[in-house]
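**Q** Sequence first, then the predicted structure, then my questions.
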Amino acid sequence: MSASDRNARLIDVELDESIGRSTPDVEHERAVAIFDLIEDNSFRPAGDDAGGPYKLRLSVVDSKLVFAIARESGEAVVTHILSLTPFRRVVKDYFMICESYYEAIRSSTPSQIEAIDMGRRGLHNEGSQTLMDRLAGKIEVDFDTARRLFTLVCVLHWRG
């Protein structure tokens, strides 16, 4: 692996905190996603030859998803603004099934929990693929990175 490949990664992720906090379950998902994302990711803004590692600030502004990317030093690299419209249905469905999942954990059988979790993972994969498609030509990410980023998009969308 070359030095530029090793540096094609995120070292810090910040969510816009002006929206406030959510439920404990959602906050747990956020914390785990950020931790996992920083531990293992592949992230490279298209056309950035100077390379990373990068810092990412995610926010929602006027119903748009904002990816503000900077270098480790804090120097701005690029900001991408994506419409949330392509995510609305999958995020809505994902949160509905997450609510069912959290309720099932408290009161259902293991087989019922597993069935709901399979649906939850399927929707999460669909949202992750949508995110990868929307980032194509802007930011190169692998599927695992897209999954963790989609979790954060959901958290922001839920709050916003």
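**A** Arrived safely, thanks for sending.

**Q** contacts and neighbour counts: CA atoms only from here.
**A** OK.

**Q** How far does the helix or strand where residue 90 lies sit from its chain's centre?
**A** According to DSSP states H and E, residue 90 maps onto helix 88-107. The chain centroid and the centroid of helix 88-107 are separated by 17 Å, computed with CA atoms, centre = their mean, to the nearest Å.

**Q** Use this one as the comparison:
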Amino acid sequence: MTDPKPLRRLVAVTLDEASIGRSSPDVEHERAVAIYDLIEENSFGPKGVDGGPFTLHISLAEGKLAFDIKHEDGRQVVTHMLSMTPFRRIVKDYFMICDSYYEAIRHATPAQIETIDMARRGLHNEGSETLKERLKDKLDLDFDTARRLFTLISVLHWKG
């Protein structure tokens, strides 16, 4: 028998369709994988709120990142607004390196692909650490959850 999944977790994640537009197939794939992985395994909960599980709706509102958190049954928990300013350079650099990576996997040698992928992962980790730091007083989340959320934020920022 397996242990039931903990309550301090996300069971649904949505992105505001008005905040995103058409993306390349590579970006759409990253978004779909991040959402799937996030739902499958995460550690997430608003500080000072008992219980769960939670749903999360991510959007851009007036240039700010909005995390709208609800209980699974739809009861409102909290909406956190974050400035996008700390993420702009990281996201810009991340997408530049992602473009290089996607091009490399079509034409480059395995060594070149590995080098670009290491740089991509480094920027992704930097963005994830920035997100964790910005949310430390608002949310409890682990690094893997922050990584997947950073992917989704990148998609919003890229299109927003």
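**A** Ah, there it is. These figures come from a predicted structure and were not determined experimentally.

**Q** where does the TM-score land?
**A** Here the TM-score for the pair of chains, by TM-score structural alignment, normalised by the length of structure 1, is 0.95; 157 aligned residues with a CA RMSD of 1.3 Å.

**Q** what's the mean deviation for the helix holding residue 90 of structure 1 versus structure 2?
**A** Once fitted to structure 2, helix 88-107 of structure 1 is off its aligned match by 0.4 Å on average (mean CA distance after the TM-score superposition for structure 1).

**Q** Just the buried positions in that helix, please.
**A** 90, 91, 94, 95, 97, 98, 101, 104 (16 or more other CA atoms under 10 Å).

**Q** residues in structure 2 aligned with the helix or strand just after that helix?
**A** As assigned by DSSP H and E, the chain's next helix or strand after helix 88-107 of structure 1 is helix 110-135. Helix 110-135 of structure 1 corresponds to residues 110-135 in structure 2, going by TM-score structural alignment.

**Q** how big's the offset between that stretch and structure 1?
**A** Counting by mean CA distance after the TM-score superposition for structure 1, stretch 110-135 of structure 2 comes out at 0.2 Å.

**Q** buried set for that stretch?
**A** Within stretch 110-135 of structure 2, the residues that qualify as buried are 113, 116-117, 119-120, 123-132, 135, counting by 16+ other CA under 10 Å.

**Q** any idea how far the residue of structure 1 most remote from its centre is from residue 120 of structure 1?
**A** Distance from the C-alpha centroid of structure 1, by CA atoms, centre = their mean, peaks at residue 109 (29.7 Å). Between residue 109 of structure 1 and residue 120 of structure 1 the computed distance is 17 Å (CA to CA, to the nearest Å).

**Q** Could you do residue 19 of structure 1 as well?
**A** Counting by CA to CA - residue 19 of structure 1 and residue 120 of structure 1 are separated by 25 Å.

**Q** do residue 6 of structure 1 as well
**A** Plainly put, residue 6 of structure 1 is 32 Å away from residue 120 of structure 1 if you go by CA to CA.

**Q** Ok, residue 107 of structure 1 next?
**A** For residue 107 of structure 1 relative to residue 120 of structure 1 (CA to CA), the value is 17 Å.
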